[in-house]
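Novice: Quick one: sequence and predicted model below, then my questions.
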Amino acid sequence: MNMRKNNLSSLQMTKKVNDKYKRTKRVQFANGSTLDIDLLFRPSKRDDLIADLLNLVKFAFENNKKFDASIGIALSTALIIKYFTSLETDAESYDDMLNLIVALKDGEYLQDIITSFVQDELEKIFGDLKRAINLVHEEVTKSNIATETGGAEK
């Protein structure tokens, strides 16, 4: 294979990406336990997190579960902690995620974790999550209007 000078290679790209996103910050809690926090949020993980949140929103609406701004923030926060820390958890479902937030708050871990993230990264991910939820809301509104209009014409 003919290699051109300074040509990007997948191996080189993978190494640079991994180097960029592997940096963490260690948080030590009063009880001596620790948690590693990602300093930068890998875009592919951000996309996976958004997809998971949208699935949780869909589940909530399909199953008549409570969903308001506070639930949205709680689910988003739980997913951010799940995706961008070393926390070992098997939380997957709507109820699991809410229980995770309650456990972290009651255990007095939540505030330390949240304040350990890089503020710019939190702002970016919450902006992405807000845009995704707004797009879903627009589509649901369009669908409801189309259904109402179609129903009225018959």
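Specialist: Structure's in. What do you need?

Novice: C-alpha from now on. contacts and neighbour counts both.
Specialist: Fine.

Novice: Work out which residue lies at the spatial centre of this structure.
Specialist: residue 49 (3.6 Å; Cα atoms, centre = their mean).

Novice: What distance do you get for residue 92 to residue 100?
Specialist: 10 Å (Cα to Cα, to the nearest Å).

Novice: of those two, who's got more company?
Specialist: residue 100 (24 against 14; other Cα atoms under 10 Å).

Novice: Can you tell me the element the more buried one falls in?
Specialist: helix 94-106 (DSSP states H and E).

Novice: That helix - contacts with which helices or strands?
Specialist: helix 43-62, helix 69-84, helix 110-116 (3 or more Cα pairs under 8 Å, 6 or more residues apart in numbering; DSSP states H and E).

Novice: any chance of those helices in JSON lines, plus distance to residue 125?
Specialist: Below are these laid out as JSON lines (distance: least, Cα to Cα, whole Å):
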{"stretch": "helix 43-62", "distance to residue 125": "7"}
{"stretch": "helix 69-84", "distance to residue 125": "8"}
{"stretch": "helix 110-116", "distance to residue 125": "13"}
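
Novice: Pasting the second one now:
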Amino acid sequence: MAKAQNLSMTHAKKEDTKKYKDKKQVLFHDGTKLDIDVVFRPSKKQELGVDLLKLIREKIEKLENVDGNLLTDVLTSLIVKHFTSIQVKGLESFDDHLEMYKILQDNDYLSPILQAFDPIELQTTIENTIEEANKQMNKISDDLDRILESQMESRSELNEETV
């Protein structure tokens, strides 16, 4: 039986390269191309979730409503941003991501990109990201409820003292 070697960063990097180096190229009607990740890195999936929550929080802080369709469009934009070679600058806000989605869709880029992803990889990433976002939104909602309750109790105590 061969003796196991101690793990080194060199070995870990080699394994990382083997697992995540594969890209698929999408060629578009206008002669442009885009490389997409065949396997999604867990760290990129995590960044995707963090970015989605940040964008949702932005809308909540502005007291703006976010429906499911808009959220799906922004999530799709984030997936393209994180798992392709698309070059984006100034893509910071919810509305920026919504604009990116619309431009890609209106100019027939989005469908070929989404079709090029591994369907299982894409579906599980979407499901897991939405599930985690829902958990975080429930926590935020619970925190807001507690804050409101606390404020109501404080007002009630103040009213009782002044009576």
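Specialist: Nice, I can see it. What you see is a predicted model; the values in this text were computed from it and never measured.

Novice: Out of the helices and strands packed on helix 94-106 of structure 1, which is closest to residue 35 of structure 1?
Specialist: Residue 35 of structure 1 sits nearest to helix 110-116 of all those, at 8.2 Å, using Cα to Cα.

Novice: average offset between that closest one and structure 2?
Specialist: Comparison of helix 110-116 of structure 1 with structure 2 after fitting gives an average deviation of 0.7 Å (mean Cα distance after the TM-score superposition for structure 1).

Novice: Report the distance from that helix to the chain centre.
Specialist: 15 Å (Cα atoms, centre = their mean, to the nearest Å).

Novice: With stretch 43-50 of structure 1 instead?
Specialist: For stretch 43-50 of structure 1, the distance to the chain centre is 7 Å (Cα atoms, centre = their mean).

Novice: can you tell me what part of structure 2 that stretch aligns to?
Specialist: Stretch 43-50 of structure 1 corresponds to residues 42-49 in structure 2, going by TM-score structural alignment.

Novice: residues of the matching stretch that come out buried?
Specialist: Going by neighbour count (16 or more other Cα atoms under 10 Å), the buried part of stretch 42-49 of structure 2 is 45, 48, 49.

Novice: ditto for stretch 77-85 of structure 2
Specialist: 77, 78, 79, 80, 81, 82, 83, 84.

Novice: and of the residues you listed, the nearest to residue 162 of structure 2?
Specialist: The closest of the buried residues of stretch 77-85 of structure 2 to residue 162 of structure 2 turns out to be residue 78 (Cα to Cα; 52.7 Å).

Novice: Return the distance of that closest one relative to residue 114 of structure 2.
Specialist: 12 Å.

Novice: swap in residue 20 of structure 2?
Specialist: Going from residue 20 of structure 2 to residue 114 of structure 2 by Cα to Cα gives 19 Å.

Novice: cool, residue 65 of structure 2 as well?
Specialist: For residue 65 of structure 2, the distance to residue 114 of structure 2 (Cα to Cα) stands at 27 Å.
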